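J.: Structure for this input, please:
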Amino acid sequence: MLVEKISTKKVSETVAEEIEKLIERGTFQAGEKLPSVRELCELFGVGRSAVRDALTTLSGKGIVYVKQGEGTYICEFDSSKLFNQHLLLPSSKDIIELFQVRKILETGIAESSAIHRSEQDLRKMGECIFNPSVIEWESDYHFHLAMAESTGNEMLIQFMQFISETTKKSMIDFHQYIKKYPDTVKKIEKQHLEIYEAIKKRDSTKAHSMMRDHLNFVEEELLQSRILQQSL
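T.: Sure thing, here's the model as predicted:
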């Protein structure tokens, strides 16, 4: 098995990412038992604490689970396969259910961000919006994650990380799709800016409202793009 040895900072996060990649590639199958902590240490060239922390992260994201006295197993439900990567966009049912969750979660995140964000958090969010060198989907992805991180609530952050990782493939495809519609791109950029300004002004009510309007708009665009795809 060929894998790269880990030698960078945030070692446990990198180990978690590498294990996820191995699961996505099919090296580790859903339902299978992962190698032991010792074997994973040898595989990645890292210490036991880094592997344990990585497994804790993956467990929190619902990717693995621990059987007491037996070891760590990969969950039967593989979040990376929630959306079919061979399709441009997920099904209409997937979109509607996803946005039901996002509207509950992210409107609250935006509201909490306006109350708890620091100047450093604000700069991080601003970099996602005002940096022209960042690819559109990456800007979108990191803006929403930065907002969650600014709440300081670890459970909210983990929920947001799970949703973001689950929807990353469809987000990339969606941004490829809307490139054909400059007005839609500008509208989304404007909505991100409005959310950012509300958080900057610590206006939690407006941040909540702007996030709700943004998610409603993106949901409608996704559903419309799905209809257009099916008509081709």
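J.: going forward, measure contacts between C-alpha atoms and count neighbours the same way
T.: Noted.
J.: what residues are up against the residue nearest to residue 151 when sequence neighbours are not counted?
T.: Excluding the flanking residues, the one nearest residue 151 by C-alpha to C-alpha, 6 or more residues apart in numbering is residue 113, at 4.9 Å. By C-alpha atoms under 8 Å, 6 or more residues apart in numbering, the contact list for residue 113 reads 147, 148, 150, 151, 199, 204.
J.: do the same with residue 152
T.: The contact partners of residue 152, taken as C-alpha under 8 Å, 6+ apart, are residue 116.
J.: What helix or strand is it located in?
T.: Per DSSP states H and E: residue 152 is located in neither a helix nor a strand.
J.: Over to residue 66?
T.: Using DSSP H and E, residue 66 falls in strand 64-67.
J.: Quick one: list the elements packing against the helix or strand just after that strand.
T.: Using DSSP H and E, the helix or strand that follows strand 64-67 in sequence is strand 71-74. When contacts are defined as 3 or more C-alpha pairs under 8 Å, 6 or more residues apart in numbering; DSSP states H and E, strand 71-74 sits against strand 64-67.
J.: To compare with the earlier structure, here is another sequence to fold:
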Amino acid sequence: MSDFGPLTRQPSLATRVSDELLEAIASGRFRAGERLPSEREMSERFGVSRTVIREAIRTLYAKGVLEVSEGRGTQIATVSASRVTEALEVYLRGAQSQDLLRPEHIAEVRETLETRLVELACARATDDDLDAISAAHERMAAARDADTAAVHDAEFHRLLARSTHNALMLTLIESINATMKAIRSTSLSTEGRLPIALAEHAAVLDAVRARDPEAARRAMRRHLDGSERYYDAATEAPA
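T.: Next up is the predicted model:
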């Protein structure tokens, strides 16, 4: 009996069909807006029942990969960046609520992403990009409370990500921003933090304008370290 190992559960037929369809979409064999073959045709192609095909389609529909419209049947959905951002935001918020994602975890990811994205911004940001970032910085400086400043703080970082002209970088930063509202407000409400944060932002922007990636990276790291330090001080302070 010692020669026998545990049995592994094989994926269901519906799962295998949905995986095959996902691969076909990812590889470009099916394109956004294109209709899927009929249930009968897919049933014959895959050698499975129509019930299996329906289950696979329901799975992909639930994931937002397929959409059903009257008169056009089932077709490949156009997956917008906003939909991806919303899905990732839901996941991150859920992870936070279950204490699976703590502020220090977000800080670790931000350091990895944002110290790299400022390097890319140095190489790719246009004059219009830089003007938009500067305007967000000015709005943050004019804010009269921490919550408003936090909104413009998030926009400053979002516009930096946009200036990389990397859609995935922007999507990731937008998703992280959505989870950081309370963190930013708490940090910026700490006495003395707002003017320091503004000076740190100015240093990042100056380095990007100068097309100096090493200086931009150092400035961003100082800013992120400062944000984390003030947040920790605010949350550890006695009531």
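J.: The residue nearest to residue 151 of structure 1 pairs with which position in structure 2?
T.: Aligned against structure 2 by TM-score structural alignment, residue 113 of structure 1 finds its counterpart in residue 121.
J.: Equivalent analysis for residue 187 of structure 1, please.
T.: In structure 2, residue 187 of structure 1 lands on residue 196 (TM-score structural alignment).
J.: Its match in helix, strand or coil?
T.: helix (DSSP: H, G, I helix; E, B strand; the rest coil).
J.: number of nearby residues for it?
T.: Residues lying near residue 196 of structure 2 (other C-alpha atoms under 10 Å) number 14.
J.: Packing partners of the helix ranked longest in structure 2?
T.: In structure 2, with assignment by DSSP state H, the single longest helix is helix 213-236. Contacts defined by 3+ C-alpha pairs under 8 Å, 6+ apart place helix 213-236 of structure 2 against helix 103-124, helix 181-189, helix 193-209.
J.: closest to residue 139 of structure 2 out of those?
T.: helix 193-209 (10.6 Å; C-alpha to C-alpha).
J.: Just give me how far the closest one sits from the chain centre.
T.: Relative to its chain's centre, helix 193-209 of structure 2 lies at 24 Å (C-alpha atoms, centre = their mean, to the nearest Å).
J.: For it, which outside residues touch it?
T.: Taking C-alpha under 8 Å, 6+ apart as the rule, helix 193-209 of structure 2 contacts 118-119, 121-122, 130, 133-134, 137, 140-141, 146, 187-188, 213, 215-217, 219-220, 222-223, 226-227, 230.
J.: ok, now with 7 Å
T.: 118, 121, 122, 141, 187, 188, 215, 216, 219, 220, 223 (C-alpha atoms under 7 Å, 6 or more residues apart in numbering).
J.: Format those residues as TSV; extra columns: distance to residue 21 of structure 2.
T.: Shown next, in TSV, are these (distance: C-alpha to C-alpha, whole Å):
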residue	distance to residue 21 of structure 2
118	38
121	37
122	40
141	50
187	46
188	47
215	46
216	43
219	46
220	42
223	45
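J.: mean shift of the longest helix of structure 2 relative to structure 1?
T.: Comparison of helix 213-236 of structure 2 with structure 1 after fitting gives an average deviation of 0.8 Å (mean C-alpha distance after the TM-score superposition for structure 1).
J.: so that helix corresponds to what in structure 1?
T.: By TM-score structural alignment, helix 213-236 of structure 2 lines up with residues 204-227 in structure 1.
J.: Show me which parts of the matching stretch are buried, residue by residue.
T.: Neighbour counts using 16 or more other C-alpha atoms under 10 Å place 204-215, 218-219, 222-223, 225-226 of stretch 204-227 of structure 1 among the buried residues.
J.: Could you save the helices and strands packed on helix 213-236 of structure 2 as JSON lines and add columns showing distance to residue 52 of structure 2?
T.: Below are these laid out as JSON lines (distance: least, C-alpha to C-alpha, whole Å):
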{"stretch": "helix 103-124", "distance to residue 52 of structure 2": "40"}
{"stretch": "helix 181-189", "distance to residue 52 of structure 2": "44"}
{"stretch": "helix 193-209", "distance to residue 52 of structure 2": "54"}
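J.: between those helices, which one is nearest to residue 92 of structure 2?
T.: So among those, helix 103-124 is nearest, using C-alpha to C-alpha, at 9.7 Å.
J.: spatially speaking, which residue is in the middle of structure 2?
T.: Ranked by distance to the mean C-alpha position of structure 2 (C-alpha atoms, centre = their mean), the top residue is residue 172 at 2.6 Å.
J.: thinking again about what came up before, got the angle between the longest helix of structure 2 and helix 193-209?
T.: In terms of direction (axes from the mean of the first three to the mean of the last three C-alpha atoms, to 10 degrees), helix 213-236 of structure 2 departs from helix 193-209 by 160 degrees.
J.: Contacts for helix 213-236 of structure 2 next, please.
T.: Residues outside helix 213-236 of structure 2 that contact it (C-alpha under 7 Å, 6+ apart) are 111, 115, 118-119, 122, 183, 186-187, 190, 197, 200, 203-204, 207-208.
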